[in-house]
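> Got a predicted structure here, sequence first:
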Amino acid sequence: MTKKWHFRSVRKPHNDIEPLAGWKKQLQDLIDKNASTRADGCVAAHRTRDLTATVLFAGMNTLHELGYRVEVLSNFGEKHICRLVVHWHSEGKKATTMRTDLSIWRKFAAWIGKPSMVRRLHHYLPTVDPRQPRVSSVLTKPKSWSQNGIDVPLKIEEAFLLDERFGLILLAQLVFGLRVKEAICLKPWKADSGMGLTVLSGDGPKGGRPRFIPYLVPEQVVIMRHIKSRVRKLD
């Protein structure tokens, strides 16, 4: 199994961590310079930047293990991408995952001045059915609890019986429309402004962008007061 590598953008050595050098430093410099900005010019989410670093470092390490020692990134060519794709396929990697990884390598190719170098998956694996399931952003079935036959009040009650904090998390999701991570990371005393909730950038909002959820009905205010009464205020 290929090891997953992830180098964060920390440039100074700490304790026994050696500073990056060679192709690793070149790649980290490229990531630091380019990965924070999306193609449309907007700021990329932390998760996107982390995934970009993980895929690129993992791929480069795989190539070195396979005998393709790319020491200067400007020498990276299509034969390297082709070898990577063949290796992924031999390991049983899913087509959807390979397409995602290729999209990241396509960004890398643009960074080194070779924007047309990385082609579609079917170019490298012509025997793979191009109609294999693709990731779709179109909603094909309802996601709400009630529309999926879930007795919401009963499930909330069961959650509280299992663990009060778990019940509060589900209640916050239901009443304020929070995502799972937003509800888990919610700091009610800090988020509540009296007029609504502020979901901070580090508390799970999509894209890492903070958002404000206004209180639209009096019940939301009452429930937030209850949540705050059950959660210790942090300094």
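Thanks, I have the structure now. Numbers count the residues shown, from 1 in each chain.
> all contacts plus neighbour counts: C-alpha atoms, from now on.
Fine.
> quick one: residue 124 and residue 107, what's the gap?
18 Å (C-alpha to C-alpha, to the nearest Å).
> on contacts alone, who are the packing partners of the longest helix that the chain contains?
If you go by DSSP state H, the chain has its longest helix at helix 46-65. The contact analysis (3 or more C-alpha pairs under 8 Å, 6 or more residues apart in numbering; DSSP states H and E) places helix 46-65 against helix 22-34, helix 78-90, helix 95-111.
> Redo the ones you listed as CSV? Include mean neighbour count and distance to residue 155.
Converted to CSV, the helices and strands packed on helix 46-65 look like this (neighbours: other C-alpha atoms under 10 Å; distance: least, C-alpha to C-alpha, whole Å):
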stretch, mean neighbour count, distance to residue 155
helix 22-34, 16, 45
helix 78-90, 16, 42
helix 95-111, 18, 34
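> Next, format the ones you listed as CSV and append distance to residue 181.
Below are those laid out as CSV (distance: least, C-alpha to C-alpha, whole Å):
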stretch, distance to residue 181
helix 22-34, 26
helix 78-90, 31
helix 95-111, 23
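> Tell me which of the ones you listed lies nearest to residue 48.
Each of these has some distance to residue 48 by C-alpha to C-alpha; the shortest is helix 95-111, at 9.8 Å.
> and the next element down the chain from the closest one?
Scanning forward in sequence from helix 95-111 by DSSP states H and E, the next helix or strand is helix 121-124.
> Sort out which residues of that next one are buried, please.
121, 124 (16 or more other C-alpha atoms under 10 Å).
> The structure to be compared is supplied as follows:
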Amino acid sequence: MSKKNTAATIATIIVAVLAIATTLFLLYQTSQQQIQETSYTFVPSAEVEEEMNMNAVTLIKNNCEVFRIYLQYGLSHQEEPYGNLPEDGYYTVISDTYKTMADIEKLVNETFIEKEAKRILTNINGDDIAVYAEETDDDGNKGIGLDMNMVDENGRFKAIEYGYSWANAKFTPYPKSNTECDIVIELNPLDSASADGSSSAEGETKQITANMVKANGQWRLQKLAY
């Protein structure tokens, strides 16, 4: 066989191998999509399904609120005189909804399992900083303090970068058993021109999955979803 024919044969083999590899990859993708679409096969009773749906609504709403006050916007705080840093390391939180740490703890503990609730309350950013802590004024009145490390040089809450809106979020519960349920949430891209954090019709949506479990008669989320 001539060198020319050998080269042509090798090229043909390479093309064939690449074609097979591409076909296998596409088949794998298709099979994975089919597996995902058919993985939820458990069918609960009407009573359990209603219970799951009701708890999913409450827990996802609470999840959104925890995300908002801990990672996205924070709670408003009072500035120190002359722009000084707080002596005790905490800015005083100003909120009509959350008056004491007990209010925040109640929200978190009623939404997440114990391990995740503790992480959120004490170390949500992985830096051993509790974003909020109990604060007591000179008169003995309890309040909430915002750790000064969570405030930038312009006095703003150090929020994470996040390009999606929870406004008009869509979610669908997928029961896995009588005591476990995945909740698939679809978020719309954030409208950068809007000051109220509303969503825009343009751009790709984001899909996330929250997991809800029932323990000791109470439904809780296993992780903060965002």
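Structure received. What you are looking at is a predicted structure, and each value in this text was computed from that prediction instead of being measured.
> So after superposing, what's the score?
With the length set by TM-score structural alignment, normalised by the length of structure 2, the two chains reach a TM-score of 0.21; 88 aligned residues with a C-alpha RMSD of 6.0 Å.
> and residue 135 of structure 2, what element?
Residue 135 of structure 2 is located in strand 132-136, with elements delineated by DSSP H and E.
> most residues in a single strand of structure 2, which one?
The strand that spans the most residues within structure 2, counting by DSSP state E, is strand 164-177.
> Now do the buried residues in that strand.
Of the residues in strand 164-177 of structure 2, those buried by neighbour count under the rule 16+ other C-alpha under 10 Å are 164-166, 171, 173-177.
> Does anything pack onto the helix or strand just after that strand? Which helices or strands?
Downstream of strand 164-177 of structure 2, the first helix or strand assigned by DSSP H and E is strand 180-189. Under the contact definition 3+ C-alpha pairs under 8 Å, 6+ apart, strand 180-189 of structure 2 sits against strand 164-177, strand 206-215.
> Give me the helices and strands touching the shortest one, please.
This means strand 206-215 of structure 2. Applying 3+ C-alpha pairs under 8 Å, 6+ apart, one finds that strand 206-215 of structure 2 makes contact with strand 180-189, strand 218-221.
> by how many degrees do that strand and strand 164-177 diverge?
Interaxial angle of strand 206-215 of structure 2 relative to strand 164-177 (axes from the mean of the first three to the mean of the last three C-alpha atoms, to 10 degrees): 40 degrees.
> orientation of strand 206-215 of structure 2 relative to strand 180-189 in degrees?
150 degrees.
> what do you get for the longest one?
For the pair strand 164-177 of structure 2 and strand 180-189, the angle between their directions (the same axes, to 10 degrees) equals 160 degrees.
> closest one to residue 46 of structure 2 among the helices and strands packed on strand 180-189 of structure 2?
Across those, residue 46 of structure 2 has its closest neighbour in strand 164-177 (11.7 Å, C-alpha to C-alpha).
> Against residue 116 of structure 2, how distant is the residue lying closest to residue 132 of structure 2 once chain neighbours are set aside?
Spatially, and ignoring its direct neighbours in sequence, residue 132 of structure 2 is nearest to residue 146 (4.8 Å; C-alpha to C-alpha, 6 or more residues apart in numbering). Here the distance between residue 146 of structure 2 and residue 116 of structure 2 works out to 20 Å (C-alpha to C-alpha).
> And these two? Which one has more around it.
Each of residue 146 of structure 2 and residue 116 has its neighbours counted (other C-alpha atoms under 10 Å); residue 146 has more, 25 against 20.
> Which helix or strand contains that one?
Assessed by DSSP H and E, residue 146 of structure 2 sits inside strand 142-147.
> by how many degrees do that strand and strand 132-136 diverge?
Here the directions of strand 142-147 of structure 2 and strand 132-136 differ by 130 degrees (the same axes, to 10 degrees).
> List the buried residues in the host helix or strand of residue 29 of structure 2.
Element membership for residue 29 of structure 2, per DSSP H and E: helix 3-38. Residues of helix 3-38 of structure 2 include none that count as buried (16+ other C-alpha under 10 Å).
> need the helices and strands packed on strand 180-189 of structure 2 in TSV with distance to residue 14 of structure 2, can you?
Listed next are these as TSV, based on distance: least, C-alpha to C-alpha, whole Å:
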stretch	distance to residue 14 of structure 2
strand 164-177	44
strand 206-215	38
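> Nearest to residue 63 of structure 2, out of these?
Of those, nearest to residue 63 of structure 2 by C-alpha to C-alpha is strand 206-215, at 9.5 Å.
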